[in-house]
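Trainee: Got a predicted model here, sequence first, then my questions.
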Amino acid sequence: MPTSTTVHRPTTPPTVWLARGRHTGTATAEDVIRGTLQRHKDSGALRDHLELPESAHPGERVVEARWEVADGSVTVRARLALADASDTGRQWTLTAEAEQPWDMRWPSPATMFWPSDPDAGWDHHAGTELRFRDVNPLPADDKELRRVLRAAARDPWSVHVVVHEAMTPDAVGRRPLAPLLPPGLRHRVVEHRATPQQLRAVNWALREFDVQVPRGGAVVLPGAPAPAGHDSAAFSVRSVFLDRGEPVELIDALTRFVATPRPLPDGAEDALTALREDWHLLTLEEELARERALVAMYADALEAMTKSRDLYREAAEHAHEALAAYRDSAAVLPAPSGPPSQETPTGSPLQQLTRTFERLKVNARSRRAGPADDQDAGTDGSGS
């Protein structure tokens, strides 16, 4: 059965294009990106780009770019974050968002930052030696084959497709399918190729994910977490002709899979938030709108502070009035008769005031009862 997770992640918006890879080329990744962006800007394919200073995001280099698609009617903003160098190269994360739902026929955001020549070395899968734009033959060893496919079936960032060769293909059939895919899919899809005799081992390895590869066909792996209600049969193709003809059914399956609501992979939510909220490549109109928003925010904050101050002042005035009224009422009360109490007054002023009234009542009753008692005593004396 497909693996599942109890963590509820936000769904990837249909306007967002995500990819993650690794640069292993000999040239410096920053130089490659700068050169590619400048060429696109000179040709008019790119409106503008901006490389943020190193101090802005310690541990990574961030580059922003903006361009238009759909004959200039839709703006795309993209952010590429390049991690520090490691023994396995430079990991990159590319997040792009358009003003409309993404059309896979639009240019790939990856080609705006990276060159399209096959030897550029930027198109490696982030965690493995797999390539995005090349055929990745499955290992001959069954144990290694299972390891590769299980990792591919759980990968949330890339789209993995397994193609089975019904018979050993010729040189044309051994070419990758990536150039035949729509531009928006070419740098997100990892193609795994199984030889004719590997079909049983492949399906055995994928059995735990409820996925099977048809003989001579292909299947799109679900990723982890799998989309809600994922049906592997809906993304399975019964035949893929490796003759360089357009793989219509496979393209349809990949396009439908990418269009399904899928949870954001780990790290993608932060990348998307940075694209939306930490954007620096602003047009003049956007800068003006941002300043107006800041002014409105400050005005609201000032108004809230003023209201709070007025409410506090009004409460203080009421408190002073109540205290003055209490003092006036305490001044007109008569002093209690009898010896002063040795007890230290305790309780609130209201309790002390209540006790004073009680003592006054007791003294009044005592004065009224005194003469009557004397009269009764005199009568009794005369009669004896």
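Mentor: Noted; the coordinates are in hand.
Trainee: hey, let's count contacts and neighbours off CA atoms from now on
Mentor: OK.
Trainee: Tell me the spacing between Asp42 and Val237.
Mentor: 42 Å (CA to CA, to the nearest Å).
Trainee: So which of those two has more stuff around it?
Mentor: The neighbour comparison of Asp42 against Val237 (other CA atoms under 10 Å) goes to Val237, with 23 against 11.
Trainee: Show me which parts of the one helix or strand Pro371 maps to are buried, residue by residue.
Mentor: Element membership of Pro371, judged by DSSP states H and E, is helix 349-383. Buried residues in helix 349-383, counted by 16 or more other CA atoms under 10 Å: Thr356, Leu360.
Trainee: now swap in stretch 59-73 and tell me
Mentor: Applying a neighbour-count criterion of 16+ other CA under 10 Å, one finds Glu60, Arg61, Val62, Val63, Glu64, Ala65, Arg66, Trp67, Glu68, Val69 buried in stretch 59-73.
Trainee: what does it rub up against?
Mentor: Stretch 59-73 is contacted by residues 45-54, 74-84, 106-107, 279-281 when judged by CA atoms under 8 Å, 6 or more residues apart in numbering.
Trainee: In helices, which of those residues appear?
Mentor: Among the contacts of stretch 59-73, the subset assigned to helices under DSSP state H is empty.
Trainee: show me where the protein has helices.
Mentor: 29-43, 110-113, 142-153, 183-186, 199-206, 248-259, 268-277, 284-331, 349-383.
Trainee: ok, structure two:
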Amino acid sequence: MPTSRTVRPTLPPTVWLARGRHIGPDPQDVIRRRLQHLKDAGTIDDHLEPETETEGGREPLFEARWRVSEGVTVRARLTIAADSGGGHEWVLTAEAESPWDQRWPSPATVFWPDAADTGWDHDAATGLRFRDVNHLPADDKAMRRVLRDAVRGSWAVNVVVHEAMTPDERGRLPLARLLPESLRHRVVEHRAAPHQLRAVNWALREIGVQVPRGGAVVLPGTPAPPDYTGDDFSVRSVFLDGSEPSELIDALTRFATSPRPLPDGAVDALTALREQWQLLTLEEELARERKLVTMYAEALDAMTKSRDLYREAAERAHEALAAYRESAAAVSEPPHPPAAHPTSPFQQLTRTLERLKSTAKARRPAPDTQDERGPDPSEH
């Protein structure tokens, strides 16, 4: 069974997803007429064809809003893009205000006519039809390719049903007609002939599941649900006699409503539905305008606070610059000579007396030399 290391968001219980291919002409005109017809009949509340521009030009886009049981509102968005095969691939995303009930009308029949001869109900990955019996190819390689594409690229719920014996006219009818309305355009039924059981199970080995003889198995998508096992979504016996296959319907419903990882591209489609929705009621428009006013007021308040903080920071920067200039000027001036150590009055008096003593010594007369020799002896 294929696995993926990348953790993806799971399918919300309120969301209905489908991706298909339209092989007829003028799909936009078919959708416009269908939506207007349902609005005139009061089946839907309103619809809109918003103007959208992409790098490749204008992309057809349609929105519709309606109510189901107990007044639950459903919003749906459908986009169309031309493919390389001359057809158009479409993506339909719908979300309700409460968990999706498979008994509700299918969003597909809101945008597309609910007729058997229309060309919109083809699976985008395999090219097989949603509401028909799709017999598996007799060639083993072609069979493996179909089953591989069904698992790896399809948004649909793919189920393989094995015919225990060649069915009668009632058994050859598609099982989709017996499914709840919201499942009919999401299920691709692959039918294996009685002699193909071994080849089918050989092809399913790489997927990790097996189909019981005369039974059915719901194939995992890519990435597979974390708790998926083939035994949980296989049915031992499917009676192709026109009766309701309750076990198979239960398995399909459980798989469709399980928290499966969203396939490639589904995250973008769901985000666009939630964030780019344009078909608003008057109350929704008023609420949006109030939200915008609140957002602008908060942005203006943030800008005002930022301006005040900037002004305060600028003032502090100027003060710091002025202080720096003053300190730089003080450092550049020549240093003053150090002041003489103060002298006490006692020290001054001592120094004065020493000077006077030195002066007195200098002025004292020299002693008489005669006195030094003694009396003259001739005088006696």
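Mentor: Perfect, thanks for sending it. This structure is a prediction, so every number in the text was calculated from the model and none was measured.
Trainee: how many neighbours does the alignment partner in structure 1 of Gln28 of structure 2 have?
Mentor: The alignment partner of Gln28 of structure 2 in structure 1, by TM-score structural alignment, is Glu30. Number of residues near Glu30 of structure 1 (other CA under 10 Å) recorded here: 15.
Trainee: How about Thr229 of structure 2?
Mentor: Using other CA under 10 Å, the number of residues around Thr229 of structure 2 comes to 16.
Trainee: counterpart of it in structure 1?
Mentor: Matched by TM-score structural alignment, Thr229 of structure 2 corresponds to Asp231 in structure 1.
Trainee: And its match, how far from Pro176 of structure 1?
Mentor: With CA to CA as the criterion, Asp231 of structure 1 and Pro176 of structure 1 are 26 Å apart.
Trainee: can you check Leu302 of structure 1 too?
Mentor: Counting by CA to CA - Leu302 of structure 1 and Pro176 of structure 1 are separated by 61 Å.
Trainee: Then Leu149 of structure 1?
Mentor: Leu149 of structure 1 sits 18 Å away from Pro176 of structure 1, going by CA to CA.
Trainee: same question, Leu294 of structure 1
Mentor: Counting by CA to CA - Leu294 of structure 1 and Pro176 of structure 1 are separated by 51 Å.
Trainee: So which of these two has more stuff around it?
Mentor: Comparing Leu294 of structure 1 with Pro176 by other CA under 10 Å, the one with more neighbours is Pro176, at 19 against 12.
Trainee: show me what contacts the equivalent of the more buried one over in structure 2?
Mentor: With TM-score structural alignment as the criterion, Pro176 of structure 1 lines up with Pro174 in structure 2. Under the criterion of CA under 8 Å, 6+ apart, the neighbours of Pro174 of structure 2 are Arg131, Asp132, Val133, Glu189.
Trainee: So which of these is the closest to Glu206 of structure 2?
Mentor: The closest of the contacts of Pro174 of structure 2 to Glu206 of structure 2 turns out to be Glu189 (CA to CA; 19.7 Å).
Trainee: count of residues packed around the closest one?
Mentor: 26.
Trainee: Test my guess that it contacts Ala150.
Mentor: No. Counting by CA atoms under 8 Å, Glu189 of structure 2 stays clear of Ala150, with 10.6 Å between them.
Trainee: Common neighbours of the two, please.
Mentor: Counting by CA under 8 Å, 6+ apart, the common neighbours of Glu189 of structure 2 and Ala150 are Asn158.
Trainee: Quickly note the distance from Trp16 of structure 2 to Pro105 of structure 2.
Mentor: Computed as CA to CA, the Trp16 of structure 2 to Pro105 of structure 2 distance reads 11 Å.
Trainee: Which residue of those two possesses the greater neighbour count?
Mentor: The neighbour comparison of Trp16 of structure 2 against Pro105 (other CA under 10 Å) goes to Trp16, with 26 against 16.
Trainee: which residues does that one contact?
Mentor: Residues near Trp16 of structure 2 by CA under 8 Å, 6+ apart: Thr93, Ala94, Glu95, Trp100, Pro107.
Trainee: residues in structure 2 aligned with stretch 243-259 of structure 1?
Mentor: If you align by TM-score structural alignment, stretch 243-259 of structure 1 falls on residues 241-257 of structure 2.
Trainee: hmm, back to that, can you put the helices of structure 1 in JSON lines and add distance to Arg215 of structure 1?
Mentor: Formatted as JSON lines, the helices of structure 1 follow (distance: least, CA to CA, whole Å):
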{"stretch": "helix 29-43", "distance to Arg215 of structure 1": "41"}
{"stretch": "helix 110-113", "distance to Arg215 of structure 1": "33"}
{"stretch": "helix 142-153", "distance to Arg215 of structure 1": "17"}
{"stretch": "helix 183-186", "distance to Arg215 of structure 1": "24"}
{"stretch": "helix 199-206", "distance to Arg215 of structure 1": "7"}
{"stretch": "helix 248-259", "distance to Arg215 of structure 1": "14"}
{"stretch": "helix 268-277", "distance to Arg215 of structure 1": "35"}
{"stretch": "helix 284-331", "distance to Arg215 of structure 1": "54"}
{"stretch": "helix 349-383", "distance to Arg215 of structure 1": "92"}
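Trainee: of those helices, which approaches Asp119 of structure 1 most closely?
Mentor: Closest approach to Asp119 of structure 1 among the helices of structure 1 (CA to CA): helix 29-43, 12.2 Å.
Trainee: That closest one vs structure 2, average offset?
Mentor: Comparison of helix 29-43 of structure 1 with structure 2 after fitting gives an average deviation of 1.1 Å (mean CA distance after the TM-score superposition for structure 1).
Trainee: That helix packs against which elements?
Mentor: Packing partners of helix 29-43 of structure 1 (3 or more CA pairs under 8 Å, 6 or more residues apart in numbering; DSSP states H and E): helix 110-113.
Trainee: Report the mean deviation for the helix it packs on after fitting onto structure 2.
Mentor: Once fitted to structure 2, helix 110-113 of structure 1 is off its aligned match by 0.3 Å on average (mean CA distance after the TM-score superposition for structure 1).
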